[in-house]
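make a model of this:
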Amino acid sequence: MTTTTTGRFDGQVVIVTGGGSGIGAATAERFAAEGASVVISGRRRERLEEVAARLPADRVLVHVADVSRREDCEALVAAAVRRFGRLDTLVNAAGMNLVGSVPQTSEEDWRACFGADVDSVFFTTRAALPHLAETKGSVVNVGSVSSLGGGWSHAAYNAAKGAVANLTRSVACDAGRDGVRANVVCPGLTVTDMVEEIMADDALLDRAWDRIPLRRAGQPEEVASAIAFLASDEAAWITGVALPVDGGQTCTDGGPEWGK
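Next up, the predicted model:
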């Protein structure tokens, strides 16, 4: 059961990309439950509205955007500051998975994956940093266990999530002088739309449990808890960290095998 610290983010403003489902939606709900005003972004208004309906009406803003596009990212940050007057945390949870080895990955799919997973982080962070410097805020990016090592049959995704981790470290180095922190959470197998096929395949799950000491998938709310911690004052001396949230997967002697 998830425990919240009521009021931990009172008066703060948080942007969550990919806020219409999965980890992004759980994160938006977590910050709102702890007092923040939340701007949720995604490409499908109907999904964003479903999430917004569960949040306090006076502390939520729905903003439709394709965060692989620079102009959409700039408009998102501007809308958040215009509506709520400040920005304290940027959570980059938008992204896409892509199955395929290098020979199996088309140039179009490669660029789409990097657009969704890397360009989105770069553009939103660049737009947000001047505002985060004013509040001594933070960036929390959603990477993956693939940010920490390779794996089978996910060449573009592994490369993109590795880039997210190193981009996060770069932001931590450069923005630290302004009091801005940047960290990345690295979820393992988590119950979201992106892993529906894995969760429906008992044979794949049996192989997954051999690599995950806790022998279960994570829940979006559990990743949201780690994100909230990294954004909070409790993590004021933490920056540049890639935090595995993976049931112990990355402490075993190998990476995910279920795509092999």
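
C-alpha from now on. contacts and neighbour counts both.
OK.

now the helices for the stretch 151-260 of the chain?
Assigned by DSSP state H, counting those that start in this stretch, the stretch 151-260 of the chain shows helices spanning 155-175, 196-199, 202-209, 220-231.

buried ones in the shortest one?
Taking 16 or more other C-alpha atoms under 10 Å as the basis for neighbour counts, the residues of helix 196-199 that come out buried are 198, 199.

can you map out the strands along the stretch 51-200 of the chain?
60-64, 89-92, 138-142, 181-187 (DSSP state E, counting those that start in this stretch).

list the buried residues for the shortest one?
Along strand 89-92, the positions that meet the burial threshold by neighbour count (16+ other C-alpha under 10 Å) are 89, 90, 91, 92.

got a list of what the first one touches?
When contacts are counted by C-alpha atoms under 8 Å, 6 or more residues apart in numbering, residue 89 is found next to 13, 14, 15, 132, 137, 138, 139, 140, 231.

from those, which two are the most distant?
Maximum pairwise distance among the contacts of residue 89 (C-alpha to C-alpha): 13.7 Å, between 13 and 140.

who's more crowded, the two?
Between residue 13 and residue 140, counting by other C-alpha atoms under 10 Å, residue 140 is the more crowded of the two (29 against 26).

what sits against that one?
For residue 140, the contact set (C-alpha under 8 Å, 6+ apart) comprises 89, 90, 91, 92, 182, 183, 184, 185, 227, 230, 231.

of the residues you listed, closest to residue 8?
Nearest to residue 8 among those, with distances taken as C-alpha to C-alpha, is residue 231, at 10.1 Å.

now the other sequence, so there's something to compare against:
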Amino acid sequence: MFNYDGKKVLVAGGASGIGAAVVKSFRDAGAEVAVFDIAFKEAREEEGLLEVPVDLADSKQLSAAYGMLKERWGSLDVLINNAGIECVAALEDTTEEAWDRVMGVNLKSVFLSCKEALPLLKESGGNIVNTASQLAFVGASSFTAYTASKAAVVNFTRSLALETAKDGVRVNCVCPGAIDTPLLRRQFEGRRGPQGTIDDLIGMHPVGRLGKPEEIANCILFLASPAASFVTGSAMLADGGYTIQ
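You can find the predicted model right below:
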């Protein structure tokens, strides 16, 4: 569907779930892909793929990883910021530590990674795609930290898009609904969460099902491609109709 032959793509947060689908999709499209993720135990390299263990909310670790990437590649065409965690708790039960960690992974990491990548992207005329959430646009009980962080990602995306338009760098974000990943399934095993059972969650989506990681990857491939050359500052909802009710 998309051709990324010869392109260099960095996926920040790509070890599992949506991120892993994004990595696979870009590789299938011909891109050379680097993946930064705290889940990796050690750096690993194979043809067309570089994996680097990084705490994306740690500026020193991230700067060192970017330094290595610049030495290896010398250029960058696409940055995908996909790291994300949740804190499922009522506000009164949300600790300051949990709040800070959600903001660190979901928001601070986006700021840090964009700051590191921009000089390279300005040279290549590249672009950025951030992963936000449908919960950037609607409230959700017991998700105050998560919803706040993702709403911030949307407006960060819009502001940075204005800042970099003159440099030929597009910045967009994709806002997924509930996506069927092992992590999501585990969250609902044998219990009712704040959103009920997993069947209740499915029922919140008018299309009557959860999304697939590959469907979000397709949105990201589009936004990062020349097919979206007139699109910047956009927050693409891919939520099965969740937010139109």
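
what's the TM-score here?
Once superposed, chain against chain, the TM-score is 0.92 (TM-score structural alignment, normalised by the length of structure 2); 241 aligned residues with a C-alpha RMSD of 1.8 Å.

just give me the residue right at the centre of structure 2.
For structure 2, residue 82 is the residue whose C-alpha lies nearest the centre (C-alpha atoms, centre = their mean; 1.9 Å).

what's the counterpart of it in structure 1?
Matched across to structure 1, residue 82 of structure 2 falls on residue 93, judged by TM-score structural alignment.

same deal with residue 137 of structure 2?
The alignment partner of residue 137 of structure 2 in structure 1, by TM-score structural alignment, is residue 148.

number of nearby residues for its match?
19.

of all the strands of the stretch 51-200 of structure 1, which one is nearest residue 242 of structure 1?
strand 181-187 (4.8 Å).

which among the contacts of residue 89 of structure 1 end up buried?
Here, 16+ other C-alpha under 10 Å leaves 13, 14, 15, 132, 137, 138, 139, 140, 231 buried among the contacts of residue 89 of structure 1.

chain neighbours aside, what residue packs nearest to residue 22 of structure 2?
residue 217 (4.7 Å; C-alpha to C-alpha, 6 or more residues apart in numbering).

what residue of structure 1 matches up with that neighbour?
Checking TM-score structural alignment: residue 217 of structure 2 goes with residue 224.

that match: what's it in contact with?
With the criterion set at C-alpha under 8 Å, 6+ apart, residue 224 of structure 1 makes contact with 23, 24, 26, 27, 30.

for the residues you listed, pick the one with the most neighbours.
residue 27 (30 neighbours).

quick check, nearest of the buried residues of strand 89-92 of structure 1 to residue 114 of structure 1?
Of those, the one sitting nearest to residue 114 of structure 1 (C-alpha to C-alpha) turns out to be residue 92, at 13.8 Å.

contacting residues for the nearest residue to residue 87 of structure 1 once chain neighbours are set aside?
Among residues not flanking residue 87 of structure 1 along the chain, residue 13 sits closest, at 5.0 Å (C-alpha to C-alpha, 6+ apart). Counting by C-alpha under 8 Å, 6+ apart, residue 13 of structure 1 makes contact with 36, 37, 38, 39, 80, 84, 86, 87, 88, 89.

got the residues you listed as JSON lines, with distance to residue 195 of structure 1 columns?
Below are the contacts of residue 13 of structure 1 laid out as JSON lines (distance: C-alpha to C-alpha, whole Å):
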{"residue": "36", "distance to residue 195 of structure 1": "29"}
{"residue": "37", "distance to residue 195 of structure 1": "29"}
{"residue": "38", "distance to residue 195 of structure 1": "26"}
{"residue": "39", "distance to residue 195 of structure 1": "25"}
{"residue": "80", "distance to residue 195 of structure 1": "31"}
{"residue": "84", "distance to residue 195 of structure 1": "34"}
{"residue": "86", "distance to residue 195 of structure 1": "35"}
{"residue": "87", "distance to residue 195 of structure 1": "32"}
{"residue": "88", "distance to residue 195 of structure 1": "31"}
{"residue": "89", "distance to residue 195 of structure 1": "27"}
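
please indicate which of these are buried?
Neighbour-count burial (16+ other C-alpha under 10 Å) is assigned, among the contacts of residue 13 of structure 1, to 36, 37, 38, 39, 80, 84, 86, 87, 88, 89.

show me what the third one lines up with in structure 2.
Just to be clear, that refers to residue 38 of structure 1. Looks like residue 38 of structure 1 aligns to residue 33 there (TM-score structural alignment).

okay, and which of the contacts of residue 224 of structure 1 map to strands?
Using DSSP state E, no member of the contacts of residue 224 of structure 1 sits in strands.

which among these gets closest to residue 47 of structure 1?
residue 24 (11.4 Å).

now do the contacts for whatever residue of structure 2 lines up with the closest one.
In structure 2, the residue equivalent to residue 24 of structure 1 is residue 19, according to TM-score structural alignment. By C-alpha under 8 Å, 6+ apart, the contact list for residue 19 of structure 2 reads 11, 13, 82, 83, 217.

what residues does the equivalent of residue 125 of structure 2 over in structure 1 make contact with?
Structural alignment (TM-score structural alignment) places residue 125 of structure 2 against residue 136 in structure 1. Shown in contact with residue 136 of structure 1 (C-alpha under 8 Å, 6+ apart): 88, 178, 179, 180, 181.

switch to 6 Å and redo it
For residue 136 of structure 1, the contacting residues are 179, 180, by C-alpha atoms under 6 Å, 6 or more residues apart in numbering.

tell me the spacing between it and residue 237 of structure 1.
Residue 136 of structure 1 is 12 Å from residue 237 of structure 1, where distance means C-alpha to C-alpha, to the nearest Å.

swap in residue 152 of structure 1?
Distance from residue 152 of structure 1 to residue 237 of structure 1, by C-alpha to C-alpha: 35 Å.

which of the two has more neighbours?
Using other C-alpha under 10 Å as the criterion, residue 152 of structure 1 and residue 237 rank with residue 152 on top: 15 against 8.

please report the distance of that one from residue 176 of structure 1.
35 Å.

same check on residue 47 of structure 1?
If you go by C-alpha to C-alpha, the gap between residue 47 of structure 1 and residue 176 of structure 1 works out to 35 Å.

with residue 147 of structure 1 instead?
Residue 147 of structure 1 sits 22 Å away from residue 176 of structure 1 when distances are taken as C-alpha to C-alpha.
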